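1. Just to be clear, the model below is a prediction. Sequence and coordinates:
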Amino acid sequence: MSDKTMPLTDLPRHVESGMTVGIGGWGSRRKPMAAVRELVRSDVTDLTVVTLGGPDVGLLCAAGKVRKLVYGFVSLDSIPLDPHFRAARESGRIETSEYDEGMFVTALRAGANRLSFLPTRAGLESDVLTMNPELRTVASPYADEEYVAVPGLRMDVSLVHLNRADAAGNGQYLGPDPYFDDLFAMASEKTLVSAEKVVPTPELGAGGPAQSLLLSRMFVSGVIEAPNGAHFTSCEPDYGRDEAFQRHYATAARDPESWQRFTRTFLTGDEASYLAAVEEFHASHEEQAS
């Protein structure tokens, strides 16, 4: 099996301006945040981002990387809305296609199966059709029924973060939910996987049940070892969401001056600098608490 490992700093070489980029995870859970931060540091722009969004969307919007967003929701889970996304959405700075969650997953399934669309009842007689006038309905050839014809989502590249991966690109989740990372991979021309740890292939089988082996190497182009690569979102069971830092992020995002300080502190350096700054943030807060 070929070795697909690569450094995080090589990620922007695989993402070009104008591409459609899928981002796995769910809300503020197991997001490929190290990969997103690397895109923020790059000169890539004009992206169409496809995601069940969280702070990945907020950071990319704040950095001016997003032209269009295709999404089912954007939430920080314990905080209802990402402030950067809200500002971009309300100001009209980005184009949007907002789907019902069921429609979004149907669109991923269609893309994963190389289909131009799949029918679904989700979204019928709702404002989703009003907000997305390009959507069409289709009559069943077998019954007197009508469905929403959701167009398949295909992406140039998808970014996902998992607990473990091997060098060949087989990926494993160990938390409570696979989300839809496997669909993102199958619906993309190229998938880059970051993982908390890259391990020998036999350790994947020993580390969890067969169903935890979520991604096959045949859908993966690159593997990045990125400890704490989902921070500040959760990556159960390796770590939970960093709620204190997420609150700090959301508070800073509401004020331009505070956001400039946040950017200087956490986003101007490399990933090692980011993690060191996070450690310093927590040490400072512990001192203040004591």
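-> Cool, got the structure.
2. Every contact and neighbour count from this point should use C-alpha atoms.
-> Fine.
3. Name all residues that make contact with Asp100.
-> By Cα atoms under 8 Å, 6 or more residues apart in numbering, the contact list for Asp100 reads 72, 122-123, 128.
4. roughly how far apart are it and Gly24?
-> 17 Å (Cα to Cα, to the nearest Å).
5. all strands in the stretch 101-250 of the chain, in order from the N-terminus.
-> Applying DSSP state E, counting those that start in this stretch to the stretch 101-250 of the chain gives strands spanning 117-120, 136-139, 146-151, 155-165, 171-172, 188-198, 213-215, 222-225.
6. Format those as CSV; extra columns: mean neighbour count and distance to Val50.
-> As requested, the strands of the stretch 101-250 of the chain are exported to CSV (neighbours: other Cα atoms under 10 Å; distance: least, Cα to Cα, whole Å):
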stretch, mean neighbour count, distance to Val50
strand 117-120, 19, 16
strand 136-139, 14, 20
strand 146-151, 20, 13
strand 155-165, 26, 8
strand 171-172, 27, 21
strand 188-198, 24, 11
strand 213-215, 20, 19
strand 222-225, 26, 19
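7. how about JSON lines for those, with distance to Phe245 added?
-> Compiled in JSON lines, the strands of the stretch 101-250 of the chain are given as follows (distance: least, Cα to Cα, whole Å):
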{"stretch": "strand 117-120", "distance to Phe245": "39"}
{"stretch": "strand 136-139", "distance to Phe245": "42"}
{"stretch": "strand 146-151", "distance to Phe245": "37"}
{"stretch": "strand 155-165", "distance to Phe245": "19"}
{"stretch": "strand 171-172", "distance to Phe245": "27"}
{"stretch": "strand 188-198", "distance to Phe245": "19"}
{"stretch": "strand 213-215", "distance to Phe245": "29"}
{"stretch": "strand 222-225", "distance to Phe245": "23"}
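8. ok, second structure coming up, stack it against the first:
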Amino acid sequence: MAEFLSLHDAVARYVTDGATVAMEGFTHLIPFAAGHEVIRQKKRDLTLIRMTPDLIYDQMIGAGCASKLIFSWGGNPGVGSLHRLRDAVEKGWPHQIEILEHSHAAMANAFEAGASGLPLAVLRGYIGSDLPKVNDQIKFIECPFTGERLAAVPAIRPDVSIVHAQKADRNGNVLVKGIIGVQKEAVLAATHSIVTVEEIVDELDVHANACVIPGWVISAVVEAPAGAKPSYTHGYYSRSNKFYKDWDAIARDREAFTAWLDEHVFAAGQDNGDTA
């Protein structure tokens, strides 16, 4: 059953050095506040999982939190590269990071398999792709019923998954609405989970086409207003396109990045990052 904790206490309890951590959210609901708390607590040797690592993982990698990244696309949406990720992979700064690349479809299926308690995901894909040459976790199997050649990948089972959402009620049930990615699957697949929300309410006021994650599968709920900025939260605030553009210049330079981190993460408590 979900426990209501501060962001500091939730991260301190559930994100341990060496853990496998998934932080999901598609286009909006990206858990920046939680990622900044991981940086402030100087967590190390994390395996980070995310279908579309963008600015928050660029920041965490640049801060030295990660030793491995499992992903299916990495970039600054609409702008360009993740320069802290590239610096770590290409030049080993602040230290070398291992990468394991999948397709979107494979990762979505792997999260679904993890949420279902299965050891692997099976999909039609990777036929003719070069990814199996660089990712030894992509295997091929024969369907025992049709003889069809199918791809198989390990299920994703994080030690902890972290997502952001609009609301939680006082029983810990969480409402996710708008564009929904694999937040539900990430929570269900994980050993522990932290959900940050814009507000805690008496009633969720659930409507059609919304997703509710039940409190009994969540470890910790954290009230974190503006917890997704500079991405957006549907119904609460818009995306800061300016910050995403400004990040390109900040992240290109190690000294500029370190100065930004000192001012806007370490010195700013639970700053939401929308400061450029």
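-> Yep, that arrived. All values reported here derive from a predicted model rather than from experimental measurement.
9. among the strands of the stretch 101-250 of structure 1, which is nearest Ser28 of structure 1?
-> Closest to Ser28 of structure 1 of the strands of the stretch 101-250 of structure 1 is strand 155-165 (Cα to Cα; 12.3 Å).
10. Where in structure 2 does that closest one fall?
-> Counting by TM-score structural alignment, strand 155-165 of structure 1 falls onto residues 158-168 of structure 2.
11. which residues are contacting that stretch?
-> So stretch 158-168 of structure 2 is in contact with 14-15, 19-25, 29-31, 34, 174-177, 183, 186-187, 189-201, 204, 221, 227-228, 233-234, going by Cα under 8 Å, 6+ apart.
12. same question, stretch 86-96 of structure 1
-> Against stretch 86-96 of structure 1 from outside (Cα under 8 Å, 6+ apart): 61, 66-71.
13. neighbours of the nearest residue to Gly178 of structure 2 once chain neighbours are set aside, just the number please.
-> Once flanking residues are discounted, Gly178 of structure 2 sits nearest to His234: 5.8 Å by Cα to Cα, 6 or more residues apart in numbering. By other Cα atoms under 10 Å, the residues close to His234 of structure 2 number 16.
14. which residue in structure 1 lines up with His234 of structure 2?
-> In structure 1, His234 of structure 2 lands on Glu236 (TM-score structural alignment).
15. likewise Val122 of structure 2?
-> Under TM-score structural alignment, Val122 of structure 2 pairs with Pro119 in structure 1.
16. measure that match to His84 of structure 1 for me?
-> Applying Cα to Cα to Pro119 of structure 1 and His84 of structure 1 gives a distance of 33 Å.
17. returning to what we had before: okay, the contacts of stretch 86-96 of structure 1 in a markdown table with distance to His285 of structure 1, secondary structure and neighbour count next?
-> A markdown table is the format used below for the contacts of stretch 86-96 of structure 1 (distance: Cα to Cα, whole Å; DSSP: H, G, I helix; E, B strand; the rest coil; neighbours: other Cα atoms under 10 Å):
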| residue | distance to His285 of structure 1 | secondary structure | neighbour count |
| --- | --- | --- | --- |
| Cys61 | 28 | helix | 24 |
| Val66 | 33 | strand | 26 |
| Arg67 | 36 | strand | 17 |
| Lys68 | 37 | strand | 19 |
| Leu69 | 35 | strand | 23 |
| Val70 | 37 | strand | 20 |
| Tyr71 | 35 | strand | 21 |
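18. Helices of the stretch 51-200 of structure 2, residue ranges please.
-> 55-62, 83-91, 104-115, 131-134, 183-189 (DSSP state H, counting those that start in this stretch).
19. Minimum distance to Leu48 of structure 2: which of those has it?
-> helix 55-62 (7.9 Å).
20. could you give the angle of that closest one to helix 83-91?
-> For helix 55-62 of structure 2 against helix 83-91, the angle by axes from the mean of the first three to the mean of the last three Cα atoms, to 10 degrees is 40 degrees.
21. How about residues contacting helix 55-62 of structure 2?
-> Residues contacting helix 55-62 of structure 2 (Cα under 8 Å, 6+ apart): 31-32, 35-36, 38-39, 48, 66, 75-76, 82-85, 88, 93-94, 244, 247, 257.
22. average offset between that helix and structure 1?
-> Taken over the aligned residues, the distance from helix 55-62 of structure 2 to structure 1 averages 1.0 Å (mean Cα distance after the TM-score superposition for structure 1).
23. Distance from the chain centre to that helix, please.
-> Centre-to-centre, helix 55-62 of structure 2 and its host chain are 11 Å apart (Cα atoms, centre = their mean, to the nearest Å).
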